[in-house]
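Undergrad: Just to be clear, the model below is a prediction. Sequence and coordinates:
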Amino acid sequence: MKKSILFAFLFIMGAFVVACGSTSSVTSNEEGSADTNTETTDEVAEFTPEGPIKYIVGFAPGGGTDLAARSAARTLNEEGIVEESFAVENITGGGGVRALMELRNKGDENTLLQSVDIYAGMYMPDANMRLDDFIPVAQIANNTLLMVVPSDSEYQTVDELMNAMKDDSKQIFIGLPSATDTVEVAKWNEIAESYGIESELRFIPHNGISEVVPELLGGRIDVALFVPPVIKGYLDSDELNALATLSTERLEVLPEIPTLVEQGSDVYFYRPQGVFMKAGISEEAVSYWENALKEMTMTDSWKEYIESQLYIDEFKGRDEYTEWMDTEGRRYSEFLNSQN
């Protein structure tokens, strides 16, 4: 009988010890509820990239997107945010599509891609990739476009230009840096529609923005859209005149230029610089890079770069940046469908 009592006592004490051990990883928060430390939390805290970090750019060295990637890599290193080195790789072709394919096919947790605007190649009828193949991690800077005419143009306001288009859209030559199925063309059509212009616009395609500038200066085209860094020198020398900025608010660097919104249109046009990663990589890696890029955009050195390039200092995290990509992508898809 005594042995039975002893065994029962030992069994109860053992169960008590096990119960205590099972709650050792549970703590109470300020409201008194229990928080459990999970493996995922530890993984987020412990994740670090393995260098060198592959940083893909889908455009040629020296361009705006290339400079943004190299400046981001340098800032991340010099500010001590990321210790591992970066290797920037330019993979040109297809308006950035070849670089996207490289990321999709070979990307991992240590591979970034510098993105600009939305990629027209994702929305073509025969596209072999979609936004779902990627993770828009963060927008690290923003940019807009200016509607620009020659300084001696007969159209010195947006209303004058649009009224001329309404009278005869074929008499206004619109310069393009590339083909006529791009996002820029979609935006021109949105602008025309907002002013009640129903006739087809006349576009003059070129091989790059460097060809558009002399054509505008020479009066062989009437109007074109440019990002501020490309055109500011010509504005300062009064060789060209900006009728509007396609941002929702006036730019700090060019406060004298009114927005298109102020002049009766609800159309805006942004070309943000952001960072993509391959879909399917770990949540820990995505969170690491999102946080690192956010910290980078808060540094003085990055802000100096933004100011020098006339960018808009605007960070967007993963959710907000992805929402922007989705919205603009749908608008472009609607434009493409309307052309068929």
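TA: Arrived safely. Numbers count the residues shown, from 1 in each chain.
Undergrad: switch to C-alpha atoms for all contacts and neighbour counts from now on
TA: Will do.
Undergrad: For the stretch 1-150 of the chain, just list every one of the strands.
TA: Applying DSSP state E, counting those that start in this stretch to the stretch 1-150 of the chain gives strands spanning 26-28, 34-36, 53-57, 86-90, 111-116, 134-141, 146-150.
Undergrad: nearest to Tyr195, of the ones you listed?
TA: Nearest of the strands of the stretch 1-150 of the chain to Tyr195, taken as C-alpha to C-alpha: strand 146-150 at 15.0 Å.
Undergrad: following that closest one, which helix or strand shows up next?
TA: helix 158-167 (DSSP states H and E).
Undergrad: Quick one: distance of that next one to the chain centre.
TA: Mean C-alpha position of helix 158-167 versus that of the full chain (C-alpha atoms, centre = their mean, to the nearest Å) differs by 32 Å.
Undergrad: another structure for you, compare them:
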Amino acid sequence: MRNNKKYRKNAWMGLVMSAVLLTGSVLTGCSEKETTYPDGNINVIVSAKAGGDTDTYARILSKYMEKELGVTLTVTNKDSAIAGTREVHNAEPDGYTVEFFHASSILTKVVGTTDIGALDQKICSVPVSDSTQTLVIPAAKYKDIDDFVARAQSGEEVIASVNQGSYAHLACVLLEKAIDASNFKYVDSQNASERIVDMLAGRIDLFFAPYGTIQQYVESGDFISLGLLADERNEYLPDVPTLKEQGYDITLEKYFYFAFPPETDDKIVNTFASAIEKAVQNTECIDAFKTYSIVPEYHSPEDSVKILENAEKSYEQYKDVLTGN
């Protein structure tokens, strides 16, 4: 009888220990799964149409980041920048949806076009700062920058093609102020492709674009670049002057960023940021960007937030001009 009780007691203790071990194993398994990131493909939302600079830079970075993360980064384009930013903002903060866009999302929030911008997301990195942005005029109408400025200052109308409240709009406003003109007429357009067609057809007088987008038209003699909106010349474009060196103090760098939904865990963000840092140091990635006269450079999440916050402060001063108030 005593042996039976002892047997039952030992059997019970064995069951308890098995349950404890099983529970510990399950919990350990869950813990390992939670800390393993990424373990699936990542959707990169590009808040712009395919074929432009935003799409191109996203695809270059994604290609070399895949080698670091060991998973596929699928680029998904959105026709509407606002829709893309909002989709990422509302996505599950699990690290598998990330936005690649530029700081015009901050500008559109400043002017009231949207209520969500880059700084409402969890910023991961600013890996590209494009200093090749330029303002373009038609060679069929103007001789050079001096001719353009003189005619604009005399009261001749300048038709500027922009996307209201965007970088393109701000760049043209900055030029109008810098040359002390007040006769710019702003017409709406969505992208550089539309503006190129309109300028070749003689319908517009001015637009803003990356130099690489319009370089062939400058070399063919169809367009004239007024100069880069940068503090100094681009190392890959040594013969292209800046507007600043020509006496017009206009600078407008275009900051491209990766951002996650706002509640994304810092460990996920840092893992993704580490992949960006390694990718932009890859010589093949550097060469791919060289094609577009761009030097990629990693910035940490903290430094990237500061860059975008400074951009926001600079945009605030032009709010009334851009909104017509």
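TA: Received, thanks. Being a predicted model, the structure only gives us computed values, none of them experimental.
Undergrad: circling back to that earlier point, mind putting the strands of the stretch 1-150 of the first structure in CSV, distance to Gly80 of the first structure included?
TA: Output for the strands of the stretch 1-150 of the first structure, formatted as CSV (distance: least, C-alpha to C-alpha, whole Å):
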stretch, distance to Gly80 of the first structure
strand 26-28, 33
strand 34-36, 32
strand 53-57, 15
strand 86-90, 13
strand 111-116, 18
strand 134-141, 18
strand 146-150, 36
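Undergrad: Same list (those) but as JSON lines, adding mean neighbour count and distance to Glu307 of the first structure.
TA: Output for these, formatted as JSON lines (neighbours: other C-alpha atoms under 10 Å; distance: least, C-alpha to C-alpha, whole Å):
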{"stretch": "strand 26-28", "mean neighbour count": "12", "distance to Glu307 of the first structure": "46"}
{"stretch": "strand 34-36", "mean neighbour count": "12", "distance to Glu307 of the first structure": "44"}
{"stretch": "strand 53-57", "mean neighbour count": "23", "distance to Glu307 of the first structure": "22"}
{"stretch": "strand 86-90", "mean neighbour count": "18", "distance to Glu307 of the first structure": "23"}
{"stretch": "strand 111-116", "mean neighbour count": "25", "distance to Glu307 of the first structure": "18"}
{"stretch": "strand 134-141", "mean neighbour count": "24", "distance to Glu307 of the first structure": "10"}
{"stretch": "strand 146-150", "mean neighbour count": "24", "distance to Glu307 of the first structure": "17"}
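Undergrad: Which among these is found nearest to Glu102 of the first structure?
TA: When the strands of the stretch 1-150 of the first structure are compared by C-alpha to C-alpha, strand 53-57 sits nearest Glu102 of the first structure, at 8.4 Å.
Undergrad: what range in the second structure does that closest one sit on?
TA: Under TM-score structural alignment, the counterpart of strand 53-57 of the first structure in the second structure spans residues 42-46.
Undergrad: Average offset of the matching stretch relative to the first structure?
TA: Superposing on the first structure places stretch 42-46 of the second structure at an average distance of 1.5 Å from its equivalents, by mean C-alpha distance after the TM-score superposition for the first structure.
Undergrad: what's in contact with that stretch?
TA: Residues outside stretch 42-46 of the second structure that contact it (C-alpha atoms under 8 Å, 6 or more residues apart in numbering): 54-55, 58, 71-78, 84, 88, 95-101.
Undergrad: now stretch 149-158 of the second structure
TA: Counting by C-alpha under 8 Å, 6+ apart, 179-185, 204-206 sit against stretch 149-158 of the second structure.
Undergrad: List the buried residues for that stretch?
TA: For stretch 149-158 of the second structure, a neighbour-count test (16 or more other C-alpha atoms under 10 Å) marks 149, 152-153, 158 as buried.
Undergrad: Also stretch 181-198 of the second structure?
TA: 181-182, 184, 186, 189-192, 195-196, 198.
Undergrad: Now the terminal residues of that stretch, how far apart.
TA: 23 Å (C-alpha to C-alpha, to the nearest Å).
Undergrad: Strands of the stretch 201-340 of the first structure, start to end?
TA: If DSSP E, counting those that start in this stretch is used as the criterion, the strands of the stretch 201-340 of the first structure fall at 202-205, 223-226, 240-245, 273-278.
Undergrad: Can you lay out the ones you listed as JSON lines showing distance to Ala73 of the first structure?
TA: Listed next are the strands of the stretch 201-340 of the first structure as JSON lines, based on distance: least, C-alpha to C-alpha, whole Å:
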{"stretch": "strand 202-205", "distance to Ala73 of the first structure": "34"}
{"stretch": "strand 223-226", "distance to Ala73 of the first structure": "26"}
{"stretch": "strand 240-245", "distance to Ala73 of the first structure": "30"}
{"stretch": "strand 273-278", "distance to Ala73 of the first structure": "11"}
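Undergrad: Out of the ones you listed, which is closest to Phe59 of the first structure?
TA: strand 273-278 (12.8 Å).
Undergrad: That closest one corresponds to what range in the second structure?
TA: The aligned range for strand 273-278 of the first structure is 256-261, by TM-score structural alignment.
Undergrad: picking up where we left off before, distance from the match of strand 53-57 of the first structure to the middle of the chain?
TA: The answer for stretch 42-46 of the second structure is 12 Å, by C-alpha atoms, centre = their mean.
Undergrad: same check, this time on stretch 145-160 of the first structure
TA: With C-alpha atoms, centre = their mean as the basis, stretch 145-160 of the first structure stands 28 Å off its chain's centre.
Undergrad: Same question for stretch 316-325 of the second structure.
TA: Counting by C-alpha atoms, centre = their mean, stretch 316-325 of the second structure comes out at 22 Å from the chain centroid.
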